[in-house]
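1. for reference, the sequence and a predicted model appear below.
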Amino acid sequence: MIVTVTANPSVDRTVEVDALARGTVIRARAAHVDPGGKGVNVSRALAALGHKTRAVLPSGGAEGRQLADLLAADGIELVLVPIRGAVRANVSVVEPDGTVTKLNEPGPYLVPDESAAVAEAVRTAAAQADWVVLAGSLPPGVPEDFYARLAETLRRGGTRVAIDSSGPAFASALTARPHLVKPNREELAEAAGMPVATLGDAVAAAGVLRARGADAVLASLGADGALLVDDGGAVHGEAPVPVPRSTVGAGDALLAGFLAAGGCGARALAEGLAWAAAATGLPGSRMPAPADLDRTAVRLHDTVETGRALRERDPA
């Protein structure tokens, strides 16, 4: 069982356009409404590929009811924590080359008793879990060390913890010594306090995060694949996508596949890459079904090409 925690979930509308031009009327080619939030997406990917998962999230307003209905249709076990405010609604605009422009609302303000209720729900839901994923941004009102305190409690109880967040919430969580962190390139550079322009930079930045408390670092590098840095060293892998449709949720699919395959080592990295590539080939934030996976496309490299420059776009 993999439990996910999404402190700031959303209802996500994805609109596909031929081109995005400011100040004009644009006719969309297609639109999709999906559940949103990093932890939510991890649970969606796991459920779509037949793995047991439980999602913990605050829920309020019409959007909260819509989100719960969407997730229930995906067969995900839900732990809903009632809040006074309404779950946020986000919009992603996707262009034909896969470029995504996102408009994310800040989310509802959670008062202290609501934050405490979410934390208590996590502790209860995590009983006998293989992994707990603490993911995404924190809504207004929730303290920056929310994930850090949860991770400390869970780790003391023997539960493995993965963190996928950003900014102060991510930096604070490192001090709780999580078993795994999953930054993208931008988050990796921010947390390590250094530019990440090459694979060698990414390895060095991952080393900084490990020195600050993380046992292992799984870094999504967009079109350059993903990097795993742990006690065994560094492994880089790629899975080319012939026709990218949307990168929304690809990093979440990477993490879901990695954990589903055991959460450590090259084999888990390869599985995560297959899931991420499949998600990138689907519209909106859809998660792949078994028929969407092409594990033969995954390439793990014998050595990390440290001088290789990373491409500028990092959409994961």
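-> Yes, it's here. Numbers count the residues shown, from 1 in each chain.
2. going forward, measure contacts between C-alpha atoms and count neighbours the same way
-> Fine.
3. which parts of the stretch 201-316 of the chain are helices?
-> 250-260, 265-280 (DSSP state H, counting those that start in this stretch).
4. just checking, what packs against the longest one?
-> Using 3 or more C-alpha pairs under 8 Å, 6 or more residues apart in numbering; DSSP states H and E, the elements in contact with helix 265-280 are strand 226-230, strand 233-238, helix 250-260, strand 299-300.
5. give me whichever of those is most buried.
-> helix 250-260 (a mean of 29; mean count of other C-alpha atoms under 10 Å).
6. thinking again about what came up before, now tabulate the helices and strands packed on helix 265-280 in CSV and tack on distance to residue 72.
-> What follows is the helices and strands packed on helix 265-280, written out as CSV (distance: least, C-alpha to C-alpha, whole Å):
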stretch, distance to residue 72
strand 226-230, 31
strand 233-238, 33
helix 250-260, 19
strand 299-300, 35
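7. okay, one more to line up with it:
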Amino acid sequence: MIYTITFNPALDYIVKMDDFNPGCVNRTKSEDVYAGGKGINVSIVLRNLGIDNIALGYIAGFTGEEIERRVREAGCSTDFIKLENGMSRINVKVKAGVESEINGRGPEISKDALNELYKKLDNLKEGDILVLAGSIPSTLPEDIYERIMEYIQAKGVKSIVDTTGKLLLNVLKYKPFMIKPNHHELAELFGVDLNGMDDIVTYAKKLREMGAENVIISMAGDGAVLVDSDGNVEISDVPKGEVKNSVGAGDSLVAGFICGYLKTGNLKDGFKMGVATGSASAFSEGLATEEKVMELLEQIK
């Protein structure tokens, strides 16, 4: 089974308007509401691709209930922990020429609630996949990803980590199955400027040397790079299309990689499927569908 964890899910309220004028009443042209959070995005795209999974994490209040309803409506199984106090956050994304965001803080996660999550992790077994994605709420220990990786280390679970900075560097000693920084995050990890593909491959290899089994570096419209567990390097372009949505493309790449890898056991197939799935979300108003992914897959070289 595949499990995703989203510590601080949200309702994403997306509004479009011609102009945004601070201090005035603004009228929207259109608006949408989605269940948001990197782990939730991975779960929904996996389900769109026909892969069963269970979404873990924390929800609170009426917004939490709506998040769970929408995730289940997308066909995913959920096993969220319901917090007694507070409410799951609402993130407002205003698209008016440029895009602006107001992200909520989210509810407090107590020590008892954190212990509940560990009890759920006890159900994981050898061959399962656990996806840890996104930032850590301020109410949790900064090393929570490390603690989780250490907790499941003896179980034979494949872990996939999609986060940034020290959160990512500090889990490498637990040998995650796959990590996926983008090229900007890669440069920040090592405090360097990346001048071309050779530099990107060099530093991706360093992450593998530091413990990651497989490393994918996403580069938006410039494609992606895979350094696999045998040290092989694959460089992919991306299909052509109009970018309509930047939200969830990286999460979709993770979901596509899992799907492609599970179907054939081949890392290269997972990489190719990941690039197609990330592109499918970027070229859509919402998250990738299987139909859109299959349409793009043959264009990947």
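-> Alright, I've got the coordinates. These figures come from a predicted structure and were not determined experimentally.
8. coming back round to it: for residue 78 of structure 1, find the nearest of the helices and strands packed on helix 265-280 of structure 1.
-> Residue 78 of structure 1 sits nearest to helix 250-260 of all those, at 17.1 Å, using C-alpha to C-alpha.
9. now do stretch 115-130 of structure 2: distance to the chain's middle.
-> In terms of C-alpha atoms, centre = their mean, to the nearest Å, the centre of stretch 115-130 of structure 2 is set 19 Å apart from its chain centre.
10. can you check which of the helices and strands packed on helix 265-280 of structure 1 gets nearest to residue 205 of structure 1?
-> Of all these, strand 226-230 sits nearest to residue 205 of structure 1, with 9.9 Å by C-alpha to C-alpha.
11. contacting residues around that closest one?
-> 202-203, 206-207, 215-221, 234-238, 265-266, 269, 273 (C-alpha atoms under 8 Å, 6 or more residues apart in numbering).
12. give me that answer again for 7 Å
-> 203, 206, 215-220, 234-238 (C-alpha atoms under 7 Å, 6 or more residues apart in numbering).
13. where in structure 2 does stretch 182-191 of structure 1 fall?
-> With TM-score structural alignment applied, stretch 182-191 of structure 1 matches the range 180-189 in structure 2.
14. now find how far off-centre the matching stretch is within its chain.
-> Using C-alpha atoms, centre = their mean, the offset of stretch 180-189 of structure 2 from its chain centre is 14 Å.
15. so which residues make contact with that stretch?
-> So stretch 180-189 of structure 2 is contacted by 162, 163, 164, 165, 193, 194, 215, 216, 217, 218, 219 (C-alpha under 7 Å, 6+ apart).
16. one more time with 8 Å
-> Residues outside stretch 180-189 of structure 2 that contact it (C-alpha under 8 Å, 6+ apart): 161-166, 169, 193-194, 200, 203-204, 215-219, 254.
17. please list only the buried members of those.
-> 161-164, 169, 194, 200, 203-204, 215-219, 254 (16 or more other C-alpha atoms under 10 Å).
18. what lines up with residue 132 of structure 1 in structure 2?
-> In structure 2, residue 132 of structure 1 lands on residue 130 (TM-score structural alignment).
19. how about the secondary structure of that match?
-> strand (DSSP: H, G, I helix; E, B strand; the rest coil).
20. quick check: it vs residue 180 of structure 2, distance?
-> Computed as C-alpha to C-alpha, to the nearest Å, the residue 130 of structure 2 to residue 180 of structure 2 distance reads 14 Å.
21. try residue 210 of structure 2
-> Distance, residue 210 of structure 2 to residue 180 of structure 2, using C-alpha to C-alpha: 14 Å.
22. more neighbours: the two, which one.
-> residue 180 (27 against 16; other C-alpha atoms under 10 Å).
23. in which helix or strand does the nearest residue to residue 169 of structure 2 once chain neighbours are set aside reside?
-> Using C-alpha to C-alpha, 6 or more residues apart in numbering and skipping residues adjacent in sequence, the residue nearest residue 169 of structure 2 is residue 189, 7.7 Å away. Using DSSP states H and E, residue 189 of structure 2 maps to helix 183-190.
24. next one: residue 294 of structure 2
-> Using DSSP H and E, residue 294 of structure 2 falls within helix 290-297.
25. in terms of secondary structure, what does that helix contact?
-> With contacts taken as 3+ C-alpha pairs under 8 Å, 6+ apart, helix 290-297 of structure 2 sits against helix 267-282.
26. average gap between the helix it packs on and structure 1?
-> The superposed helix 267-282 of structure 2 is, by mean C-alpha distance after the TM-score superposition for structure 1, a mean 1.1 Å from where its aligned residues fall in structure 1.
27. give me the stretch of structure 1 that that helix matches.
-> Residues 265-280 of structure 1 are matched to helix 267-282 of structure 2 when aligned by TM-score structural alignment.
28. quick one: contacts for residue 245 of structure 2?
-> 281, 282, 283, 284, 285, 286.
29. ok, and the residues you listed in structure 1?
-> Checked against structure 1 using both residues aligned by TM-score structural alignment, their matches' C-alpha atoms under 8 Å, the contacts of residue 245 of structure 2 keep these contacts: 281, 282, 283, 284, 285.
30. okay, those in JSON lines with distance to residue 30 of structure 2 and neighbour count next?
-> Shown next, in JSON lines, are those (distance: C-alpha to C-alpha, whole Å; neighbours: other C-alpha atoms under 10 Å):
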{"residue": "281", "distance to residue 30 of structure 2": "19", "neighbour count": "27"}
{"residue": "282", "distance to residue 30 of structure 2": "19", "neighbour count": "25"}
{"residue": "283", "distance to residue 30 of structure 2": "19", "neighbour count": "21"}
{"residue": "284", "distance to residue 30 of structure 2": "16", "neighbour count": "18"}
{"residue": "285", "distance to residue 30 of structure 2": "12", "neighbour count": "13"}
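31. map residue 145 of structure 2 onto structure 1.
-> Residue correspondence to structure 1 (TM-score structural alignment): residue 145 of structure 2 is matched to residue 147.
32. for residue 40 of structure 1, see how far away its match is.
-> 16 Å.
33. quick one: the strands in structure 2?
-> 2-6, 10-16, 30-36, 54-60, 77-78, 81-83, 89-96, 98-102, 129-133, 158-162, 178-179, 214-218, 224-227, 233-236 (DSSP state E).
34. quick revisit: in the match of helix 267-282 of structure 2, what counts as buried?
-> Of all the residues in stretch 265-280 of structure 1, those buried under the rule 16+ other C-alpha under 10 Å are 265-266, 268-280.
35. follow-up on the earlier one: identify the farthest-apart pair in the buried ones among the contacts of stretch 180-189 of structure 2.
-> Every pair of these checked by C-alpha to C-alpha; the farthest is 194 and 254, at 23.1 Å.
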